[in-house]
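# Quick one, fold the following:
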Amino acid sequence: MLIENRNYLRLHHRMLLEQINNNIEEGKEVIIEPSKNGSPTMKICLNNNNHNYIHSRYNPENEAIKMIDQLEGLDEYNHIIFVGTGLGYHIKEFSKRYPNISISIFEPNLEVLHNFLAFQSLSDFTKGQIKSFITSQNNDAIRLELQKITNKKDEKIFVYTLPSLSKQYSNEEKIILNTLKELLKGKKSNLATNVSFQKRWTINSIKNFPVVIKTPNILQDIDKTVFKDKPAIIVAAGPSLNEEIENLRYIKENGLAYIFSVGSAINALIENGIYPDAACTYDPQGHNYKVIQILKDRGIKNIPLIFGSSVGFETLDGYPGNMLHMIMNQDSISQIFFKDYKEMDIVLDAPSIAVVMFQVLCKLECNPIILAGQNLSFQHNKRYANGIKYDFISTELSEEQQKKLITIKDVNGNSVYTDDGYNSMRRELEMYIGFFHKIDVINTTKGGANIQGASFKTLQEVISTKLTQKNTIDKEWYKGNSKYNLDYINIKNQQLKETAGLFEKQMKMVASDLLEINSYLQKKQLKNMERKFNKFDKSFNEFWNNEFYNSFIAPIFRVHTKRLEEEIQTIKFEGNLEKKGLSVVELFSNFLNECQAIYQFVLPFFEELNKSINDHCLENSIKM
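You can find the predicted model right below:
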């Protein structure tokens, strides 16, 4: 390997360097020999003692030129993934012609990659052009690396497989293309979710915080030993739930397992006289309260509510029973108020409450975890089990919705219809099942989507083989007291009040600096403007690092903030001062206007929170 490449890998890809050093046996599979024009070419030994030439035996440079000549429309792309390197003639030729298109390299054969790095100097490529090396053939590892690429703004990706390796890497090429398609589709979905929910997540977290500090955290404030190795059922609202009502009634009456109702399933259970051990909710939307309205309307006090800290705040108003919470990763408020936040068990946001509660039950060490009513597909075009009706969503699919359905396999290997939303839930559930692989997961959903990692058994079969011990649950499992450090919360509350006042002054300072930059720009006083950039950088950094801004303002427009960070990097490398000035004024003026509007919007919520914390801390100090 070339010394400069070794140094580069040591700085930027140390694990790859160690991988190559530990796995290379020279001359085992790859042979380098001179071509007719004297340039080295490569051949790989195949299993049948034949050889596959990766490059031309006559003129590999000329072959590479012809390869790149055949590529059309590359100006539409900003990233290319090369599948297979060989000695990299084609990659080098591409780099010469398209220095502004970033490159990722997929080469699982470490001996081939070693030879590539022994022949091509990475310093000959445009600085920073090669972004990543992917060497694993494991689906999950490939997905993770591709996710890093697609996470960047507006990434348009072209995949090119070296023709001589197309047969050998056909499976990997298919995985890469399918994964990219799925990730880019998911990126649009995540972006839409962030845009839709970013304001609700923050306002909910602010409004819910007084309830959070008064209620037990299910992952730290209750006796978790009551769940260890105990069976738990996640009951979802799919149409197949209709067939399991009597089985669930039997389980409840005999205390055979903990029953956790997720989302809308609570309505079907209550209508059938079955009170689960908890109702669970996390949806940040304003209409989420309707899901558990039946419990409020009937004044049912003996069903504990487990809520995500960023749940729609209307959900918690007037809840008649005990409440417990779980801290969600979308909650930016708890992060700043809890001293030991980094050591806490945080629950990751997910496409469905079933996936959220699966995480929680795994952390509580329930075993087995049984899924019921988890159709993740449509049964006779129905969305929900009987007894579930809402005014904000139809229980049956419209003809237009039916046209957009896709086909997947059900638990019996038959075809069943689903949509992108349910499919996303299924994939994420499968991911967590794989992560918590030591826990036995059983899917009892008749006719539901097949969930990889979860064995299918009917609930009747599970009762007779797995749920054989009566009264196995602790009916008072939910009892516990909040143990958050109120002294620390009170101190942070006072500090945030001060930083909120400081933020307003910092915002005015940044606005003033922008006006001066714009003034110099209009007068063409570019040297004065350049000197002003330094002052602007300082005032903007103080604004940007303000604790109040990062906890209460930035999360509300996180999508715009991410775009701003990306645009700042582009502006930094702009050599034309006038263009740079115009970009700075336009970009930051728009950003500042949005900040000002959000500040005015969020301030009343912050002041309400500030008072609630003061009152709670005062009340507790009097009690003590």
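
# going forward, measure contacts and count neighbours with C-alpha atoms only.
OK.

# hang on, Lys252 in a helix?
Yes. Assessed by DSSP: H, G, I helix; E, B strand; the rest coil, Lys252 belongs to a helix.

# contacting residues around it?
The contact partners of Lys252, by C-alpha atoms under 8 Å, 6 or more residues apart in numbering, come to 258-259, 274-276.

# Mind telling me the two of those farthest from one another?
Tyr258 and Ile274 (12.6 Å; C-alpha to C-alpha).

# structure for this one too, so we can compare:
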Amino acid sequence: MEGEGMLIDKNIEILQQNEMHWIGNLTPSSITHEFISSEDSRAEYFKDKYGKVYRTEDLYDKTYNITPLKKEIIFVIGINSINELKELYKRINKDSFLVVIEPNLSFLNYVLYYKNLDLFQNKNVILFSDNIERLNDFIRGFFSNYGLLGLAKNINFYQTDYYRKYDMEITKQCLQIIREVVRNLILSVGNSIEDGLDGLKNNLENLKWLEKSKDVSQLKNRYKDKPAIVVSAGPSLNKNIKELKRAKNKAVIIAVDTIVNKLLIEDIVPDFVCSVERVPEVYEYFYKDKNIPKEVTLVGPPLLDTRIFSEFQGEIILPMRKGVAEYNWLKQLLVLNDDSFIEMGSSCAHVAFGLAMHIGASPIILVGQDLAYGSKEGESHASGTIYESKVQDQKAESLIQDYKIEGYYGGLVSTTYIWGYFKQWFEAQISNQQLFVINATEGGAKISFTVQKPLKETIDTYCLEEIDSVERMVKTINTYGINIGDMKDALYKELDYFSTFKEKCTDQLKSIKELKINYSSSQKKLTKAIKELQKSNYIMNEIIRHDLLRHNLQSIVVKFLWDINGVEQVINAKNILKNKEIQIKMLIPTIVCVEQIEDYINDVLKNYI
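Sure thing, here's the model as predicted:
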């Protein structure tokens, strides 16, 4: 076809200009449809590998409802109908984002050669074209930007002609992945400032234990290419727990807090026990009056209940929590390096897995990682754990409805949205880091990108040689070597910063409250009010810039962006009054939060360091 060389070069150049695009590898096996002929400038014929012919039309769906007065994210399924995409782009808000998802690489290959992709020169038009299993990773990365997460409640979907007519199933899969990822991201933002501040209080009070903690950066790659077994508390552990004894001293055994007492009863002493939650129940259920041997090392963030650190008999390691802004703030405060961080996700099993990655273990072997209910109704944990005798938190359960996902042995198993989120985290880590992970759970949910193998066979294959004693290795590691004087100076500087920031917030709140707007206000007065409201942009930008503010106010920031993006971009009294109300709701808790941060820092300076 004339000009095909010129188009492929031009199109590749266009797509290379935006790093947000995600494009998979085009291989012969990924080409399942081939172009046959065109009827006119809008109709084309394709044939799949089975010989079935499809007629597509490059026509916009006029029944689709557009809301051009609001910013949105519109996920579009299909790239082949370029004119259809261009027509859609013309109709949307200029600040909206068009995210084109093409799960069939055959169509990507075709348009690269034969169609002009100049639409993608617009920075708000993003392309994903890869195996649908990678869509999860793309969506998570896409929403890592606060501005885009702020549009998460303004999402729409559009199907191009081929998918409207012939492949609703792949469209449903795409929509399900997007909805699950967005829901989980919203859950991860947190619901209250109080929750974040409680965590800050623990982090600050445990600074004294950081001084005594072994330096986790010195653990980096200490067990490179040696096996590690991450022992979780899923119900399938009942069937293979006794196999673990054979792996002692031949693999690093990393247990979650929920299961450590059960392991000790079975005469299995893990090398590490991992915790992540700050709630008092973690101390009361898993550590209080528990005779955990001194050879076991505790690994958990300084977020934990301080009683855990004070009563634990063995060594303690307090790593920073990778990907969490509050710990970036602590890193600067304590002058730590990047290897002081490990991946911790949202569960103690994630901490254990993050530790296995940090020490360079391979393979990483998962046991008891069901992420689904067991064969008995409501069975969520292995026998012998605290959850066998205690009723689950009904409030938490009400937030995580049950649903079905693919099981370890095929078929469907029952899980919850929270466990689904945990599963997505594992899959993202394994895929992104290209890890060798064996799922030896022998039950529960299927975890993508893992090799499934029974625990007995896994131990017989990979746990053959003695490894260096973990207990002795930990004892050789130095503590963090934190300078208390420098830390105090840094905290006093932060107090000065927070005082200035709080004053600016208070002044802006006063100015906004004094705005007098009603439905008879002149256009001049409305324009002046907008300029005053826009001064809050400094405050919002400062919150996002400062790690500690961003962490503790992220729920306020995201809620503010959701509400603001829900207001039509039309200058009138109604919209300005809405904007005013939204900003007041943002500024009041921001001031309260900063005051609480100041109190906590003053308290730790007075009583703990």
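
# before we move on, back to that, settle it for me: which of Tyr258 and Ile274 of the first structure has more neighbours?
Taking neighbours as other C-alpha atoms under 10 Å, Tyr258 of the first structure and Ile274 compare with Tyr258 leading, 25 against 19.

# so the residue mapped onto the more buried one from the second structure, which of the three states?
Matched to the second structure by TM-score structural alignment, Tyr258 of the first structure sits across from Val252. Under the three-state scheme (three-state DSSP), Val252 of the second structure adopts strand.

# wait, what's in contact with Val252 of the second structure?
226-229, 270-271, 470.

# hmm, which two among the residues you listed are most spread apart?
Once C-alpha to C-alpha is applied, the contacts of Val252 of the second structure give Lys226 and Pro270 as the farthest pair, at 15.7 Å.

# what about the two, which has more around it?
More neighbours surround Pro270 than the other of Lys226 of the second structure and Pro270, with 27 against 23 (other C-alpha under 10 Å).

# now the helices for the stretch 401-550 of the second structure?
417-433, 455-462, 470-475, 484-513, 523-534, 536-545, 547-565 (DSSP state H, counting those that start in this stretch).

# if you compare those, which one is most tucked away?
helix 547-565 (a mean of 21; mean count of other C-alpha atoms under 10 Å).

# now the following helix or strand past that one and helix 547-565, what's the angle there?
As assigned by DSSP states H and E, the chain's next helix or strand after helix 547-565 of the second structure is helix 573-607. Between helix 573-607 of the second structure and helix 547-565, the angle comes out at 170 degrees (axes from the mean of the first three to the mean of the last three C-alpha atoms, to 10 degrees).

# Provide a list of residues in contact with the corresponding residue of the second structure for Pro304 of the first structure.
Matched across to the second structure, Pro304 of the first structure falls on Thr297, judged by TM-score structural alignment. Thr297 of the second structure makes contacts with 271-273, 314-317, 471, 474, as judged by C-alpha under 8 Å, 6+ apart.

# okay, among those residues, which ones form the most distant pair?
The two members of the contacts of Thr297 of the second structure with the most space between them (C-alpha to C-alpha) are Val273 and Val474, at 13.4 Å.

# Which residue in the second structure aligns with Ser394 of the first structure?
Checking TM-score structural alignment: Ser394 of the first structure goes with Val391.

# is it true that its match lies in a strand?
No. Using three-state DSSP, the assignment for Val391 of the second structure is coil, not a strand.

# Near it, how many other residues are there?
8.

# Let me know the distance separating it from Ala152 of the second structure.
The gap separating Val391 of the second structure from Ala152 of the second structure is 34 Å, by C-alpha to C-alpha, to the nearest Å.

# swap in Leu185 of the second structure?
From Leu185 of the second structure across to Ala152 of the second structure, the span is 9 Å (C-alpha to C-alpha).

# measure Ala257 of the first structure to Lys187 of the first structure for me?
Counting by C-alpha to C-alpha, the gap between Ala257 of the first structure and Lys187 of the first structure amounts to 38 Å.

# To which residue of the first structure is Thr415 of the second structure aligned?
Counting by TM-score structural alignment, Thr415 of the second structure lines up with Thr418 in the first structure.

# How about that match: what's its closest non-neighbour residue?
Closest residue to Thr418 of the first structure apart from its sequence neighbours, by C-alpha to C-alpha, 6 or more residues apart in numbering: Ser377 at 4.3 Å.

# Report the separation between the match of Ser394 of the first structure and Ser380 of the second structure.
Counting by C-alpha to C-alpha, the gap from Val391 of the second structure to Ser380 of the second structure is 11 Å.

# Return every residue with contacts to both of the two.
Counting by C-alpha under 8 Å, 6+ apart, nothing touches both Val391 of the second structure and Ser380.

# neighbours around the equivalent of Asn610 of the first structure over in the second structure, how many?
Matched by TM-score structural alignment, Asn610 of the first structure corresponds to Leu605 in the second structure. Leu605 of the second structure has 16 neighbouring residues, counting by other C-alpha under 10 Å.

# show me what contacts Leu605 of the second structure?
Lys488.

# ok, now how distant is it from Arg179 of the second structure?
Taking C-alpha to C-alpha as the measure, Leu605 of the second structure falls 44 Å from Arg179 of the second structure.

# Next: Leu464 of the second structure.
Distance, Leu464 of the second structure to Arg179 of the second structure, by C-alpha to C-alpha: 44 Å.

# related to what we said a few turns ago, in a markdown table: the contacts of Val252 of the second structure, plus distance to Thr63 of the second structure and secondary structure.
Below are the contacts of Val252 of the second structure laid out as a markdown table (distance: C-alpha to C-alpha, whole Å; DSSP: H, G, I helix; E, B strand; the rest coil):
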| residue | distance to Thr63 of the second structure | secondary structure |
| --- | --- | --- |
| Lys226 | 58 | coil |
| Pro227 | 57 | coil |
| Ala228 | 55 | strand |
| Ile229 | 54 | strand |
| Pro270 | 61 | coil |
| Asp271 | 61 | coil |
| Val470 | 65 | helix |
